[in-house]
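Enquirer: sequence? don't have it. structure:
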């Protein structure tokens, strides 16, 4: 019973990845940049789910290892992307992801910024004794006040799937997140 459910779930993941790829790779001019970006992101998300699930199945002895069928088409598509990158070319499907201007924040970046916003929230509620809490955040993250305002304005997007950092984790959580944020920003390509 469990193996049948697992097989159905696997088949569903493979089907969704293939459908998402077909939609995203459609070079039809009927879609605007925002729609193409959404479709490309949906495909990358589906591809990540397939590859992650297959990789996990390799390390689960006794659970139908590895999953069947082999995700050859998905791996082939991922390999195609790698070939483009190795040749110094950016495939159209990747170009579509950043069609709207600047890229979305990465999950680690969102987590660090959420820590900063948690600190601000706790300080405003007087759960942290820091009358210069904005300055504390700007110094820890080496950003200006307008950046912090932008984070506050985009709080919903930043906290998507995350929870507020507990007050007892501060101030060390702020220092750690700030240091990680600065390091990641310094190593990010221009």
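Expert: Received, thanks. Predicted model only: the values in this text are computed from it and were never measured.
Enquirer: okay, CA-based contacts and neighbour counts for the rest of this
Expert: Noted.
Enquirer: biggest helix in the protein, by residue count?
Expert: helix 33-58 (DSSP state H).
Enquirer: I'd like the next helix or strand past that helix.
Expert: Going down the chain from helix 33-58, the next helix or strand is helix 72-86, by DSSP states H and E.
Enquirer: which parts of that next one are buried?
Expert: 74, 81 (16 or more other CA atoms under 10 Å).
Enquirer: ok so, going back, packing partners of the longest helix of the chain?
Expert: helix 2-25, helix 72-86, helix 92-97 (3 or more CA pairs under 8 Å, 6 or more residues apart in numbering; DSSP states H and E).
Enquirer: another one to put next to it:
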């Protein structure tokens, strides 16, 4: 009985070694210029991108776009990808500027496919800024990134800035803060 285990083990090891050698034998059958990337011609990038303004927003008798559609379809090495989104200007006036963005992406690869979707809000005025980004990989965790900060003038040439950040990916959370005093001589 013990000899059957030894024979089975030897066969498994020999089969495993044969499997490891097999790809090397395939490479030896092809000429060097075909296998080596040193001799291969680089493939030209074949990405197709779109970035188009949409809609009109009228401010002070001036018309400007209030949204934009963006996207890219392309490939990298063995993967195909597509990403697209829409950004909309909610307001841009004395209150500041608020932009909302919705986006998504899809990647097809021999190593696995993935889909990703999310949304983002960005606010900015003369003395404050903030952002919130919530995204999720389909079948995965939700990610949240938030940041807010302010700037207050000190005299004619200086300002005090303060910023706080929050980040979460699944169960992992991270907090941060930064403050600074800027003075221009």
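Expert: Cool, got the structure. Here the structure is a predicted model, which means the values were calculated and not measured.
Enquirer: Quick check: TM-score for this pair?
Expert: In this superposition the chains share a TM-score of 0.22, using TM-score structural alignment, normalised by the length of the second structure; 74 aligned residues with a CA RMSD of 5.7 Å.
Enquirer: ok, back up a step: in CSV, list the helices and strands packed on helix 33-58 of the first structure along with distance to residue 181 of the first structure.
Expert: As requested, these are exported to CSV (distance: least, CA to CA, whole Å):
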stretch, distance to residue 181 of the first structure
helix 2-25, 32
helix 72-86, 26
helix 92-97, 23
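Enquirer: how about these, which one is nearest residue 120 of the first structure?
Expert: helix 92-97 (31.6 Å; CA to CA).
Enquirer: Share the number of residues neighbouring residue 121 of the second structure, please.
Expert: Residue 121 of the second structure sits with 19 neighbouring residues when counted by other CA atoms under 10 Å.
Enquirer: where's it relative to residue 20 of the second structure, distance?
Expert: For residue 121 of the second structure, the distance to residue 20 of the second structure (CA to CA, to the nearest Å) stands at 51 Å.
Enquirer: what do you get for residue 150 of the second structure?
Expert: For residue 150 of the second structure, the distance to residue 20 of the second structure - CA to CA - is 59 Å.
Enquirer: For these two, work out which one has more neighbours and name it.
Expert: Legend: neighbour count by other CA under 10 Å for residue 150 of the second structure and residue 20, higher for residue 150 (17 against 11).
Enquirer: For the more buried one, what is the enclosing helix or strand?
Expert: Assigned by DSSP H and E, residue 150 of the second structure falls in strand 142-154.
Enquirer: Name the residues that touch that strand?
Expert: 127-136, 159-170 (CA atoms under 8 Å, 6 or more residues apart in numbering).
Enquirer: Next: stretch 40-48 of the first structure.
Expert: Against stretch 40-48 of the first structure from outside (CA under 8 Å, 6+ apart): 13, 16-17, 20-21, 24-25, 74, 93-94, 96-97.
Enquirer: pretty sure residue 91 of the second structure contacts residue 100?
Expert: No: with contact defined as CA atoms under 8 Å, residue 91 of the second structure does not count as touching residue 100 (9.8 Å).
Enquirer: which of the two has more neighbours?
Expert: residue 100 (19 against 16).
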